[in-house]
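1. Generate coordinates for the sequence data below:
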Amino acid sequence: MEIILNDKTYVMPRVKTRMLRRAIEINENTDFNNLKTKDLDGLVDFVVELYGNKFGRDDFYDGLDADKLIDTLNSSINGIVGNLGKKLNEFPNK
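-> Next up is the predicted model:
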């Protein structure tokens, strides 16, 4: 996955299991219909970490068009969780 901030493209490195766990935790504990600024900061910090800290929170806020915020957060967080679901569905039942 990749993100474009201020016309610069960042590619997400391979995701470690700890980040997958945190993504699941975020999905469980965040009310996406009633986001507070601290929640948004936490989500952005998570995305920054997902991309290997190659940019900072301010770079994200200042470099991403507002209309792309929800799609970017969704694809970053649910993208790695969704990949786990696909892999689990491929796992043979015994």
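2. switch to C-alpha atoms for all contacts and neighbour counts from now on
-> Noted.
3. show me the contacts for the residue lying closest to Met12 once chain neighbours are set aside.
-> Excluding the flanking residues, the one nearest Met12 by Cα to Cα, 6 or more residues apart in numbering is Tyr51, at 4.6 Å. Tyr51 is in contact with Tyr10, Val11, Met12, Pro13, counting by Cα atoms under 8 Å, 6 or more residues apart in numbering.
4. Let's see that with 10 Å instead.
-> For Tyr51, the contacting residues are Met1, Glu2, Ile3, Tyr10, Val11, Met12, Pro13, Arg14, Val15, Asp45, Ser76, by Cα atoms under 10 Å, 6 or more residues apart in numbering.
5. one more, for comparison:
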Amino acid sequence: MGLELNLYDEKGKKKETYRVDFISARHYRELMRLNSENDQMIDKLHFTDYQMDLVVDYVCTLFGSKFNVDDFYDGVNNENLFEEIVRIISFVNTGGRTPATEEEAEKKRQEKEQQETTTKS
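-> The predicted structure follows:
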């Protein structure tokens, strides 16, 4: 089971989907290092702006640097920013065993998009 990240354009339309199927132990170790060097920010689920940038840079590296920090910030909805980061961190931290599966998260996104489309009509 892989990890996916959808990035959206400024109109909220899906622009690109990125997927990583293999998460190495090195990525897990890097996540542990980030956490320990930054006052256990991941355990506390509280980030300063600097720490958020570190985590987003980590996410970019995790996905093979196929997008950069600016692409991430520009392509993730503000409402979902923290949720996306927590989802990705949880996936790495638990080896893919997260309470909310990728399919459930995508279904929620699609339902939300459909509600927004219906509301605009």
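6. TM value for the aligned chains?
-> Once superposed, chain against chain, the TM-score is 0.78 (TM-score structural alignment, normalised by the length of the first structure); 84 aligned residues with a Cα RMSD of 1.9 Å.
7. Just tell me the aligned range of stretch 58-76 of the second structure in the first structure.
-> Across the first structure, the stretch matching stretch 58-76 of the second structure (TM-score structural alignment) is residues 46-64.
8. which of the residues in the matching stretch are buried?
-> Judged by neighbour count using 16 or more other Cα atoms under 10 Å, the buried positions of stretch 46-64 of the first structure are Phe46, Val47, Val48, Glu49, Leu50, Tyr51, Gly52, Gly56, Arg57, Phe60, Leu64.
9. same question, stretch 44-55 of the second structure
-> By neighbour count on 16+ other Cα under 10 Å, the buried set for stretch 44-55 of the second structure is Phe47, Gln51, Leu54, Val55.
10. Just to be sure, the second one is in a helix?
-> Yes: secondary structure of Gln51 of the second structure, determined by DSSP: H, G, I helix; E, B strand; the rest coil: located in a helix.
11. right, and it touches Leu34 too?
-> Yes: between Gln51 of the second structure and Leu34 there is a contact at 8.8 Å, judged by Cα atoms under 10 Å.
12. Identify the contacts common to these two.
-> Met41, Ile42.
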